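> sharing a model prediction with you, sequence too.
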Amino acid sequence: MDLHKVAAARLWAAARHPYLASALFASTVVAVPELGGASVDEAWRLYVDPEVVDEWTVAELGSLMVHHTGHLVRDHAGRARTLGVDHARAADWALAADAEINDDLVHPDLRLPGEVVLPATLGCEHGRLAEEYINLGDFHMPDRAHPDEPGCGSGADAQPRPWELAGDAGGGLPPGERELLACQTASRVLDYAKSGRGRVATGWQRWAEERLEPRVDWRRVLAAEIRKGITTVAGRADYSYRRPSRRAGSSPQVVLPALERPVPEVAVLCDTSGSMEDADLAKVLAEVEGLLRGVGVGRSSLRVLAVDAAVHTTRRVTSASLVELVGGGGTDMSVGIEGAARLRPRPSVLVVLTDGMTPWPAEAPKGMEVVIGLIGAEGGTGGGQVWATPAWARVVRVDHAA
């Protein structure tokens, strides 16, 4: 294999994307005769066919290195695994990931060999993530790659290939080193964008900002948001004639109102649609029950609703283990929120546990503080459409594995 050409291609790529330099030079190149292309694995090894290296120009090889490095630092393999992508959908995911990466290859000198997959190729708008493209895209293309072709490798879709080496053998990087390189790359993307030396695609900046965002325990965040909702309700004290004032004895001829503080009533809305895993939902519900007790909500004040496209059960429970999670159909949390609003006494705080694959009401329910716990990875896990959460609700992302 022409190693001088490989080195020249790396330098070419690093000169045009300097923020990717460390990641570009971290990959070990492995020659695989008759591979017919190039691919990467999860240990950051780049597999190339020596004959193809001879055929491609330095610009084409360098552009492909930038493309594959994008798969690695954005952890497309890990995201595919989180989304539950299996062998049957791996080819679709690879195209969705290609569209995400290629959408951000903004340098005019980049020359990817072959047909370039863009969001428009899948009939989608640009600027989205692979998780969205795989749900919204059209993958019935007459000229799509044959299943036996190498594709981008397990580094893009988490599906091992026969030619890939095991573990960190042959120059593969261990998980900790990959993590450090990804964080370092994200930091350099943001530094480069701030320096004004060149253009950085919006997608790269968004990825870097999310990659470096501090990880916070969702339990603390959710407890804080629930506490805010309860405090807001408890602070709505007002005068009422429903009970006599303690000052009534001083003016027996006048009926005085008493200052009344509302007691927060809490309801939990559980998404039991087909895209939700009962075990995960039950685990999160049990933790939410503990959080509610921690912020002062007694067992007698908690009601739980099981909802998919309709409200199936409404129960006042003393323990999360008593909740019957029935449903399994489509999802419409608008129906559930309307059902919660009809409860008597009306809940003052509503906690919604869902994967986000549901439409939401256009307006906030009157008299209720809503806290949404989004369960699972960003983008959802069930292959459906993820709807934007409403601006009027407090939103907390719940990682049930954490």
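Happy to help now that I have it.
> going by C-alpha atoms from here, please, whenever you check contacts or count neighbours.
Will do.
> and the helices in the stretch 101-250 of the chain?
Along the stretch 101-250 of the chain, counting by DSSP state H, counting those that start in this stretch, helices occupy 130-136, 154-157, 175-195, 202-211, 218-234.
> residue 308 is nearest to which of those?
helix 130-136 (20.0 Å; CA to CA).
> would you mark the buried spots in the closest one?
Across helix 130-136, burial judged by 16 or more other CA atoms under 10 Å covers 130-136.
> how about stretch 84-97?
Neighbour-count burial for stretch 84-97 [16+ other CA under 10 Å]: 85, 90-97.
> can you give me the end-to-end span of that stretch?
With CA to CA, to the nearest Å as the measure, stretch 84-97 spans 15 Å from end to end.
> what is the burial count for residue 242?
Neighbour count of residue 242, defined by other CA atoms under 10 Å: 10.
> and it, how far from residue 257?
Using CA to CA, one obtains 8 Å as the distance from residue 242 to residue 257.
> could you do residue 228 as well?
Residue 228 sits at a distance of 28 Å from residue 257 (criterion: CA to CA).
> before we go on, here's another structure to hold up against the first:
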Amino acid sequence: MSVHSERAAPALAHLGEADPALAALALWIAHRDGEPMRSDATTIHYDAAFALRPRPEQVGLAGHHILHVAFRHAARMAAMAEREGARFDARRFTLAADALVNEALIAAEHALPRPAVRLADLLAMLDAAEESPEAALAVWDVERLYLALGAEEARSGGGESADYARRMGLAPDLEPDPDGGAEDPQAADWQGHLARALEAGRQAGRGIGRLASALGDLPAPRVPWERRLRGLVARALGHRPQPAPTRPARAWIAREAAARAAQTATPGFEPALARKGARPRLAVALDTSGSVEDATLARFAAEIAGLARRTAAETHLLAFDETVHEARLLPPAGVEAALRARPLRRGGGTSFEEVLAAAERLRPAIAVVLTDLDGRFPARPAMPVLWATPSAPRATPPFGRVLEMDG
């Protein structure tokens, strides 16, 4: 792709020597002069101040935005905004994305304008420091970091990350993709661009390519957990229509009327399709031992409430730790509010024996258990079980499907 930015041309030309991987990635990006300095899903805009910086800082700042585009941060920002709705915090997402690309560039020995936000600083706020910058980059991606910062702010009731962003002079340099959403159609293409560029850098032995095996924030075609939860539960709750022998299909009524009018043979009878039986039943088991963050519970509650509305499911709440301490039928219009109003009982251990026995007595289409999976398991029940866990479980449960909700 040709370069149309006069301001960036010298720095981009220097990239071929300084960092072969960034130089290769830059070829797939549009470069334009414009105010302010920013990037979106396809283009980097370079402001007048960029041309006045020392060449090493120009290279580092161009690399910062090249990685934003290559890591698909604009598209992922739009996807997170769609997931979170009114809860979405663009400032926090930009902070997480900037910290990740800055840490990668500093590890690759590039210069950046100071002050620069650092992943190490954010992990210190979360009490999640890693052994090295490379280890941190391998573990964290922008979605996980954004959600972790939000959970910490909700826990502490403060805005430590917002204060940090103000102290560091964080500017809104990332524009969400206006065409973005749950899926990024370019993610697979950029996976290929990155793989080839990083391999070229690795072979050259310099620049960002040396970190190829330590970058955990690479773009990937991903399905948000909310959509997976929706699909798994909806399929379990769905009723397949069955033939109703006493009710004719509308198409048959029309054909039969046309045959009578034309005095031709009456077509063979076709029954209508209808749902049979009671409305579907959903058991929602909520682990109240303290392992589920409020932000995660809020998104989980919204999804379950939406499923209950769309499927007209009869929804039962079972709050538990080692025993079931609350069991009630939730009102059709108040499922989300009831789930978010967490029971006061906290602490203690976790056992799935009593809660799954209670759920089985309800004869639900499916039981959805929100938990960290750290507890005692019973024998496999007859009903389907979906384990919704806030992060990767330490061990695989002996039955059911696991849905990781982290990120």
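Structure received. None of the values given here were measured: they were computed from a predicted structure.
> can you calculate the TM-score here?
TM-score for the superposed chains, counting by TM-score structural alignment, normalised by the length of the first structure: 0.56, backed by 311 aligned residues with a CA RMSD of 5.2 Å.
> state the distance from residue 339 of the second structure to residue 305 of the second structure.
Plainly put, residue 339 of the second structure is 9 Å away from residue 305 of the second structure if you go by CA to CA.
> same question for residue 87 of the second structure.
Where residue 305 of the second structure is concerned, residue 87 of the second structure sits at a distance of 17 Å (CA to CA).
> tell me the counterpart of residue 245 of the second structure in the first structure.
Residue 245 of the second structure is assigned no aligned equivalent in the first structure, the criterion being TM-score structural alignment.
> now residue 245 of the second structure: how far from residue 255 of the second structure?
18 Å.
> repeat for residue 317 of the second structure
Remark: distance between residue 317 of the second structure and residue 255 of the second structure (CA to CA) = 48 Å.
> which of the two has more neighbours?
The neighbour count for residue 317 of the second structure versus residue 255, taken as other CA under 10 Å, is higher for residue 317 (20 against 14).
> which helix or strand contains residue 360 of the first structure?
Residue 360 of the first structure is part of no helix or strand, with elements assigned from DSSP states H and E.
> correct me, but it touches residue 391?
No - under the criterion of CA atoms under 8 Å, residue 360 of the first structure is not in contact with residue 391, lying 10.5 Å apart.
> more neighbours: those two, which one.
A count of neighbours by other CA under 10 Å puts residue 360 above the other of residue 360 of the first structure and residue 391, at 18 against 10.
> now whichever residue in the second structure pairs up with the more buried one, nearest residue through space, not along the chain?
Residue correspondence, TM-score structural alignment: residue 360 of the first structure in this structure matches residue 373 in the second structure. Excluding its sequence neighbours, the residue lying closest to residue 373 of the second structure (CA to CA, 6 or more residues apart in numbering) is residue 393, at 6.4 Å.
> now do the strands in the stretch 1-150 of the first structure.
Counting by DSSP state E, counting those that start in this stretch, the segments of the stretch 1-150 of the first structure that form strands are 28-31, 38-40, 45-48.
> which of the ones you listed sits closest to residue 373 of the first structure?
Nearest to residue 373 of the first structure among the strands of the stretch 1-150 of the first structure is strand 38-40; the distance by CA to CA comes to 35.7 Å.
> and the closest one, what other elements does it pack with?
With contacts taken as 3 or more CA pairs under 8 Å, 6 or more residues apart in numbering; DSSP states H and E, strand 38-40 of the first structure sits against strand 45-48, helix 154-157.
> pipe those into CSV and attach mean neighbour count and distance to residue 103 of the first structure per row.
Rendered in CSV, the data for those read as follows (neighbours: other CA atoms under 10 Å; distance: least, CA to CA, whole Å):
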stretch, mean neighbour count, distance to residue 103 of the first structure
strand 45-48, 24, 22
helix 154-157, 29, 16
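> got JSON lines for those, with distance to residue 267 of the first structure too?
Formatted as JSON lines, those follow (distance: least, CA to CA, whole Å):
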{"stretch": "strand 45-48", "distance to residue 267 of the first structure": "51"}
{"stretch": "helix 154-157", "distance to residue 267 of the first structure": "40"}
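> among those, which comes closest to residue 181 of the first structure?
Taking CA to CA as the measure, these were each checked against residue 181 of the first structure, and strand 45-48 came out nearest at 13.9 Å.
> the closest one vs the second structure, average distance?
Compared with the second structure after fitting, strand 45-48 of the first structure deviates on average by 3.3 Å (mean CA distance after the TM-score superposition for the first structure).
> returning to that earlier point: the buried residues of helix 130-136 of the first structure: which two are farthest apart?
Looking across the buried residues of helix 130-136 of the first structure, with CA to CA as the criterion, the two at the greatest separation are 130 and 136, at 9.8 Å.
> quick check: closest non-adjacent residue to the equivalent of residue 153 of the first structure over in the second structure.
Using TM-score structural alignment to pair residues, one finds that residue 153 of the first structure aligns to residue 173 in the second structure. Excluding its sequence neighbours, the residue lying closest to residue 173 of the second structure (CA to CA, 6+ apart) is residue 38, at 4.3 Å.
> can you pull the contacts of that neighbour?
44-46, 65, 172-175 (CA atoms under 8 Å, 6 or more residues apart in numbering).
> under the alignment, what does it map to in the first structure?
Structural correspondence for residue 38 of the second structure with respect to the first structure (TM-score structural alignment): residue 39.
> what's the spacing between that match and residue 289 of the first structure?
In this structure, residue 39 of the first structure lies at 47 Å from residue 289 of the first structure, with CA to CA as the measure.
> again, but for residue 209 of the first structure
Here the distance between residue 209 of the first structure and residue 289 of the first structure works out to 33 Å (CA to CA).
> between those two, point out the one with more neighbours.
With other CA under 10 Å as the criterion, residue 209 of the first structure and residue 289 differ in neighbour count, and residue 289 comes out ahead with 19 against 15.
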